[in-house]
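> What follows is a protein structure lacking sequence information:
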């Protein structure tokens, strides 16, 4: 099965671009409502059904905003053009915020010099999402990397139970699943593998005991 990677990235970029504005407008409107409510009630927080509705909308719009940031980098052209890991780290942090999985991705890790490698930021972020998928009961995703633009390795470790990819996701990641076999659950793994191949990365997934899974990308 072949995919025109550029067409896919352009489509993802367009979808994210078209959705960012309305989601941002919702958040701006909520801020205005909260300011008006504070003025009307002398600084007292909004109460009753109105206050609960505002909180619910705020939570949902913030979640939508975080997801769009991830999709823009993971699937769109923006991820391929990144020259540093800061945006991807922030996006991954937002993705995992409030969930059962924590992210261990220190600042300046990997070195931003590695980010000059074409597609490395996109690959890293997609591997973090796969690692989170493997931790169905929560755990810790750890990010490391070493090397240079010319040669190096990214490592993403999923620690926690069960610490394993579903067999259908592993098959999709390897590129062995047909179009008919792909599902909404496995399409991310499939795209992760195809993006990595297109940018010249060799992906491996290695179990390390019963509660750890190690993803590596070499170039």
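Alright, I've got the coordinates. These numbers were taken from a predicted model, which means no experiment stands behind them.

> from here on, contacts and neighbour counts on C-alpha atoms
Fine.

> Okay, buried residues for the top helix by length along the chain please.
Criterion DSSP state H: the longest helix present in the chain is helix 5-40. Buried residues in helix 5-40, counted by 16 or more other CA atoms under 10 Å: 5, 9, 12-13, 16, 20, 23, 27, 30, 34, 37.

> Would you point out which residue is most central in this protein?
The centre of the chain sits closest to residue 70, judged by CA atoms, centre = their mean, with a distance of 4.4 Å.

> and the comparison structure, right after this:
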């Protein structure tokens, strides 16, 4: 069995930064395009459309930044725990720009930072498993603090397991390499292992289930 791939701190940080930048390129570029239209007197008839484009892109960029700060960064939260209400807020804001709806079935509670970050990273994978829209449900496994882990289920018109995600969650990419394009699912698995959890992903009857369960 292949060994888990380990990354040093600088490489992990660089790849996560690349991932965040990749997510922001589209909305920031749209803002730039809208401003160019507003500055061009020959496109005055497009001003209303450009303003709407800027407003929507700015909202999307803010949602992505707030989500990334909590999912990838240290965030502004003090201590070693995060209120799940804060996680729900950034998750709902992020998912408002995605095709899938979010059902957040986690009661307000303080959870360890790494567990919250893991849930948010697994949410990104769940959203990617319903590319044509659907519903992603997030729940804790074991009350009240999710001692046994977390369960995410995706249902929709055409569900799928994103390419190579299973091995990456296990920290064992098929080619043994990790780069910025695949760092996010690898990082999700890393957070799970740091939380004493094993992650599996499966597709059964058009339902994609990601289960982060307590390591036996």
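Perfect, I can see it now. As the structure is a prediction and not an experimental result, all values here were calculated from the model.

> before we move on, the earlier item: tell me what the longest helix of the first structure is packed against?
helix 48-75, helix 77-81 (3 or more CA pairs under 8 Å, 6 or more residues apart in numbering; DSSP states H and E).

> Same list, the ones you listed, but as JSON lines with distance to residue 186 of the first structure please.
Shown next, in JSON lines, are those (distance: least, CA to CA, whole Å):
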{"stretch": "helix 48-75", "distance to residue 186 of the first structure": "15"}
{"stretch": "helix 77-81", "distance to residue 186 of the first structure": "21"}
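
> Go through those and pick out the most buried.
Burial among those, expressed as mean neighbours by mean count of other CA atoms under 10 Å, is greatest for helix 77-81, which shows a mean of 21.

> which residues of the second structure does the helix or strand following that one align to?
Following helix 77-81 of the first structure in sequence order, the next helix or strand is helix 86-96 (DSSP states H and E). Aligned by TM-score structural alignment, helix 86-96 of the first structure falls on residues 85-95 of the second structure.

> how about that stretch: buried residues?
Residues 87-88, 90-95 are the ones in stretch 85-95 of the second structure that count as buried (16+ other CA under 10 Å).

> what's the closest of these to residue 32 of the second structure?
Set against residue 32 of the second structure, the nearest of the buried residues of stretch 85-95 of the second structure by CA to CA is residue 94 (21.0 Å).

> In this structure that closest one contacts residue 68, no?
No. Contact criterion CA atoms under 8 Å: residue 94 of the second structure and residue 68 do not qualify, at 9.6 Å.

> How many residues are close by the residue lying closest to residue 83 of the second structure once chain neighbours are set aside?
Using CA to CA, 6 or more residues apart in numbering and skipping the chain neighbours, the partner closest in space to residue 83 of the second structure is residue 110 (4.5 Å). Residues lying near residue 110 of the second structure (other CA atoms under 10 Å) number 16.

> cool, residue 163 of the second structure as well?
The local packing of residue 163 of the second structure (other CA under 10 Å) involves 10 other residues.

> Please apply the same query to the one 5 residues further on.
By other CA under 10 Å, 25 other residues sit near residue 168 of the second structure.

> matching residues in the second structure for stretch 169-176 of the first structure?
Aligned using TM-score structural alignment, stretch 169-176 of the first structure spans residues 165-172 in the second structure.

> now swap in stretch 54-74 of the first structure and tell me
Aligning stretch 54-74 of the first structure against the second structure (TM-score structural alignment) gives residues 51-71.

> so how far does that stretch sit from its counterpart in the first structure?
Following superposition, stretch 51-71 of the second structure is found to deviate from the first structure by 1.2 Å on average (mean CA distance after the TM-score superposition for the first structure).

> Translate residue 201 of the first structure into the numbering of the second structure.
By TM-score structural alignment, residue 201 of the first structure lines up with residue 197.

> Quick check, that match in contact with residue 150.
No. Assessed by CA under 8 Å, residue 197 of the second structure is found out of contact with residue 150, at 9.2 Å.

> which neighbours do the two share?
Taking CA atoms under 8 Å, 6 or more residues apart in numbering as the criterion, residue 197 of the second structure and residue 150 both touch 212-213.

> Those two: who's more crowded?
Per other CA under 10 Å, whichever of residue 197 of the second structure and residue 150 has more neighbours is residue 150, with 26 against 22.

> Give me the three-state assignment for that one.
Following DSSP: H, G, I helix; E, B strand; the rest coil, residue 150 of the second structure is assigned to strand.

> What degree of burial does the residue nearest to residue 19 of the second structure when sequence neighbours are not counted show, as a neighbour count?
Counting by CA to CA, 6+ apart, residue 180 is the residue found nearest to residue 19 of the second structure once chain neighbours are left out, at 6.2 Å. Neighbour count for residue 180 of the second structure, taken as other CA under 10 Å: 16.

> same thing with residue 180 of the first structure?
Residues lying near residue 180 of the first structure (other CA under 10 Å) number 6.

> show me what contacts it?
By CA under 8 Å, 6+ apart, residue 180 of the first structure lies in contact with nothing.
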